[in-house]
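Novice: Need coordinates for the below:
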Amino acid sequence: MVKRILFVNAINPFVEVEQRYPNLGLGYLVSSLRNNFGKNMFDFKIIDRNVESEILDFKPDLIGITSVSQNYNYAKKYAKFAKNRNIPIIVGGVHISMIPQSLSPDMNVGCIGEGEKTILELFSVFLDKGRFLNEDLADINGIIYRKDNNLVINSSRKQIENMDKIVFPARDMFKIGRHSYMFTSRGCPYNCIFCASSRFWNKVRFFSAEYVIKEIEELISKHKVKLISFFDDLFIADKQRLKEIVDLIKKKKIDKKVKFTCSARANLITEEIASLLKEMGVLAVGLGLESGSDKTLKYLKGGNVSVEDNINAIAILKKYNIAANASFVIGSPKETKEDILETYNFIKNNPLSLFDIYVLTPYPGTETWEYARKRNLVSNDMDWSKLNVNFGKNLKQSIILSEVLNREEIISIYRKFQLLRLFKNIKNV
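Specialist: Okay, here's the model as predicted:
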């Protein structure tokens, strides 16, 4: 009998940007399950809204939920709704991986870290027993579950070494437009204090250039995509692989069919890198510049990138007619108004195509989380909506880490940046 499996991406349904891109992490899980159990064993559905009505209509045999920290309240809500209907729940994603102790009593199992292998073992148990019994979970690495009202965290799971063995995500589960995205690596070699990527992925692993090209070709042939965004933490981390990707794109004339955007780090942008990106058809590069103050950059990024690096990166990209889009972070504990003014003036005086401004938020798995925890600003059972990255929509609830500026001052400064953002973005249209 075919099992109905509902995967839920627990987003904030009131935030439009969260609905913009499908959750490829869930797509990878579907592909892994199909590849292992065959395509006729399960009836999959992936959703991110109208979750409760979808549960009632689809009548799933099992539900898998993925969630980031700021949306974990939604994950808990959906799990409770499902448990009341006796539907087993697996939860995964960055939040439960960083704070497994926050597993809700309504959730049967938490999947910690990379899920493609773990999900196969969990589904084998489910197919055999129709539920998750503690004795069946004891030998599965990379999970958390409850036993006698206590949380049990099993040994961590070894990460997938040969990335090319991972099956392309099941994009047939999503509505794919002319602009889509993909991953060519997992992880980041850097350790910014506000980012959990290096802890979640442990180390950087790359798909081969050949694998990347095959996925690009599938996006073009099957989905008629015209613009592909590489959502890697740092697409240009491996220069030799980048050269191989560019060579294959030119050889196969892919640059005539599709254009790209990617992310980079300012201190890695050189004339050679920019030339390669231009050659392969990159239109824009997203840079986490973070600040126009060397003092603040040292705090946020550990001192391995400078304001001069930021300026040079923008100038080099402009030379190659590649748009420089940037993000900045204000509100560090010791950051003064004068420090923030340096960032404001940096944005004003440099030719950025677009920029976004964020207030430093303590996400689980980061140094800022530990700092906030010591100040009793966060906890494992907090209201997770306080971690909303969109400060403008969460002015009164967002956690303020600054030791020198109060909430009202941060709000006032943030609004000035928003006005500058509006002015610069209109100017660049």
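Novice: Could you use CA atoms for every contact and neighbour count after this?
Specialist: Will do.
Novice: Ile314 against Leu354, yeah?
Specialist: No: contact criterion CA atoms under 8 Å: Ile314 and Leu354 do not qualify, at 11.7 Å.
Novice: Which residue of the two possesses the greater neighbour count?
Specialist: Ile314 (24 against 20; other CA atoms under 10 Å).
Novice: Am I right that that one falls within a helix?
Specialist: Yes: the assignment for Ile314 by DSSP: H, G, I helix; E, B strand; the rest coil puts it in a helix.
Novice: Name the nearest residue to it, sequence neighbours excluded.
Specialist: Ala324 (6.0 Å; CA to CA, 6 or more residues apart in numbering).
Novice: now Pro13
Specialist: Arg49 (6.0 Å).
Novice: To compare with the earlier structure, here is another sequence to fold:
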Amino acid sequence: MRIKFILPALEEAKSPYWRPIKYSLFPPLGLATLASLCDESDQVEIVDEHVEEINLNDEPDLVCIESYITNAYRAYEIADSYRKRGIKVAIGGLHATSLPEEAKNHADTILLGLGENSFPKFLKDFKDGNCKEFYQQGEVSLDNLPLPRRDLFKQEKYLVPNSMVFSRGCPNKCSFCYVSSFYKGGKSFFAYKVDRVLEEIESMKGKHLYFLDDNIFANKKLSRQIFKEMRGMNKYFQGAITVDSILQDDTIELAYEAGFRSAFIGFESINKQNLIQANKGSNIGKDYIAAIKRLDRLGIMINGSFIFGLDDDNLDVFDRTTEWAVSSGITTATNHILTPYPGTSIYDKMDTDKRIITKDWRLYDTRHLVFSHPNMTKEEMESGYNRAYKNFYKWSNIYKSSKEHEEIKMKLKHFTYAGAWKKFEPVWNFIIKNELLSKTRGALVKTLK
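Specialist: The predicted structure follows:
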């Protein structure tokens, strides 16, 4: 059977915010995981519209589409195109799980939640000519899963082909978190066994890894085992952690010894009331500066995530947050306008309170204000968001922030990494257009070292 997996392009691909390098970082790991559950006799392909064009005139037996909120309309367009020709379509992913009835208007089958258990059942039913309209996640176990089908990736099109996870979900319950829509009313965190994680690490060539887990320290016992085993592998990796996990024990030191060199941290807000509103328990009452300094002394760079638009924010939040990030030595910043995704508790509350001003999912990209804010207009919010990015990445602020580190090596790493990531867009575009990303991976490893 011919099975085609598709990741449609996000709406940003058609907007002024489109950065080819940002969407050429990671291949679609989730689709490769599902592909590994197909039969050996199946002819399987994966198409990522961020890095290649989709042929909509082919004749697969089954099309499986992954949906996010800002690729939902494109996902539906692709699905409708195939279904008009009598080709069966299944849609899964975050958006389909959040709004299954909407997605069902464009698909024969909707796959809800994680697919490790439900996808093989769906495939069997499909081949038997007896598939259902909806497949629930069911009881999920990550034991005995095959490795993702990385052989289906166009590796030359990605800067970081060696991405992986050793867990699914997150034990935290932040009110704004899109991933929480996957785990309503049930278990919200799953993890592989340590031997399975090590097998996957060893299966990938090269020195660089990116762990895409929501929090690589979520299961401390597991992560400590992994980091101890990784010592001596000569790998350098990046991943997401929480503020409280840095301060608790020596796990961060173990991670550094294993090769951890760049941390994504959701600071979200420098206002305690906002953190309480967002139920960001891992940050409330925690010493941000102590966590930052601990990482700096080790030699771990920080990509700080910040959310604008929580109810306690005023017009000064953009400049105050940027000034704090620069003066704290944050290497790169990922800013967002608060976006109440369907399926989250914050969306449910805002919808009940009639604060949602649009349900055009194309605008749910964390760059537009989609709800009424008590202290700012839509124009003020979006202007402030754009100003915060522009100011953080000014050469003068990159230089100023790099000087906040204690060691010369970290000062140089900061300046090089931040400058290369944000200030050389034409260079990245040339590299991508000429399929030279693989040539830059060595430079990335040298910078991380």
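Novice: Superposing both, give me the TM-score.
Specialist: Between these two chains, after superposing, the TM-score reads 0.83 (TM-score structural alignment, normalised by the length of the first structure); 385 aligned residues with a CA RMSD of 2.4 Å.
Novice: ok so, going back, intersection of neighbour lists for Ile314 and Leu354 of the first structure?
Specialist: Ala324 (CA atoms under 8 Å, 6 or more residues apart in numbering).
Novice: now the strands for the second structure?
Specialist: 2-7, 43-48, 62-66, 88-92, 109-111, 134-135, 163-164, 167-169, 189-191, 208-211, 236-241, 260-268, 301-308, 332-337 (DSSP state E).
Novice: Ok, which of those comes nearest Lys228 of the second structure?
Specialist: Closest approach to Lys228 of the second structure among the strands of the second structure is made by strand 260-268 (12.0 Å; CA to CA).
Novice: what's the closest one aligned against in the first structure?
Specialist: Using TM-score structural alignment, strand 260-268 of the second structure lines up with residues 282-290 of the first structure.
Novice: Mean distance between that stretch and the second structure after superposition?
Specialist: On superposition with the second structure, the mean distance recorded for stretch 282-290 of the first structure (mean CA distance after the TM-score superposition for the first structure) is 0.6 Å.
Novice: Now check the second structure for the residue matching Lys301 of the first structure.
Specialist: Aligned counterpart of Lys301 of the first structure in the second structure: Asn279 (TM-score structural alignment).
Novice: Count the neighbours of its match for me.
Specialist: If you count neighbours by other CA under 10 Å, Asn279 of the second structure ends up with 16.
Novice: ok, the closest residue to it other than its chain neighbours - contacts?
Specialist: In this structure, Asn279 of the second structure finds its nearest non-sequential neighbour in Cys174, 5.0 Å apart by CA to CA, 6+ apart. By CA under 8 Å, 6+ apart, the contact set of Cys174 of the second structure is 278-281.
Novice: Please point out which of those the first structure shares.
Specialist: Of these, the ones still in contact in the first structure (both residues aligned by TM-score structural alignment, their matches' CA atoms under 8 Å) are 278-280.
Novice: residue contacts, Pro100 of the second structure?
Specialist: Here Pro100 of the second structure is in contact with 110, 112 (criterion: CA under 8 Å, 6+ apart).
Novice: Any chance of a markdown table for the strands of the second structure, columns distance to Leu437 of the second structure?
Specialist: Shown next, in a markdown table, are the strands of the second structure (distance: least, CA to CA, whole Å):
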| stretch | distance to Leu437 of the second structure |
| --- | --- |
| strand 2-7 | 20 |
| strand 43-48 | 16 |
| strand 62-66 | 25 |
| strand 88-92 | 30 |
| strand 109-111 | 34 |
| strand 134-135 | 38 |
| strand 163-164 | 15 |
| strand 167-169 | 28 |
| strand 189-191 | 31 |
| strand 208-211 | 14 |
| strand 236-241 | 18 |
| strand 260-268 | 20 |
| strand 301-308 | 21 |
| strand 332-337 | 21 |
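Novice: Tell me which of the ones you listed lies nearest to Phe26 of the second structure.
Specialist: Nearest of these (CA to CA): strand 163-164, 6.6 Å.
Novice: quick one: that closest one aligns where in the first structure?
Specialist: Taken onto the first structure by TM-score structural alignment, strand 163-164 of the second structure occupies residues 181-182 there.
Novice: mean distance, that stretch to its aligned residues in the second structure?
Specialist: Mean for stretch 181-182 of the first structure is 0.5 Å (mean CA distance after the TM-score superposition for the first structure).
Novice: got the contact list for that stretch?
Specialist: Residues outside stretch 181-182 of the first structure that contact it (CA under 8 Å, 6+ apart): 21, 24, 228-232.
Novice: now do 6 Å
Specialist: Stretch 181-182 of the first structure is contacted from outside by 228-230, using CA atoms under 6 Å, 6 or more residues apart in numbering.
Novice: out of the residues you listed, who's nearest Leu33 of the first structure?
Specialist: Phe230 (24.5 Å).
Novice: list the contacts for the counterpart of that closest one in the second structure?
Specialist: Matched by TM-score structural alignment, Phe230 of the first structure corresponds to Phe211 in the second structure. By CA under 6 Å, 6+ apart, the contact list for Phe211 of the second structure reads 163-165, 239.
Novice: In CSV, list these along with neighbour count and distance to Ile431 of the second structure.
Specialist: Below are those laid out as CSV (neighbours: other CA atoms under 10 Å; distance: CA to CA, whole Å):
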residue, neighbour count, distance to Ile431 of the second structure
Ser163, 22, 20
Met164, 21, 24
Val165, 20, 27
Gly239, 22, 25
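Novice: still on that earlier bit, show me what the match of strand 260-268 of the second structure is in contact with.
Specialist: With CA under 6 Å, 6+ apart, stretch 282-290 of the first structure has contacts from 259-265, 322-329.
Novice: Mind checking which of these are buried?
Specialist: Neighbour-count burial (16 or more other CA atoms under 10 Å) applied to these gives 259-265, 322-326, 328-329.
Novice: What ranges does the stretch 151-300 of the first structure have for its helices?
Specialist: With DSSP state H, counting those that start in this stretch as the criterion, the stretch 151-300 of the first structure has helices at 197-201, 209-223, 239-251, 271-280, 294-301.
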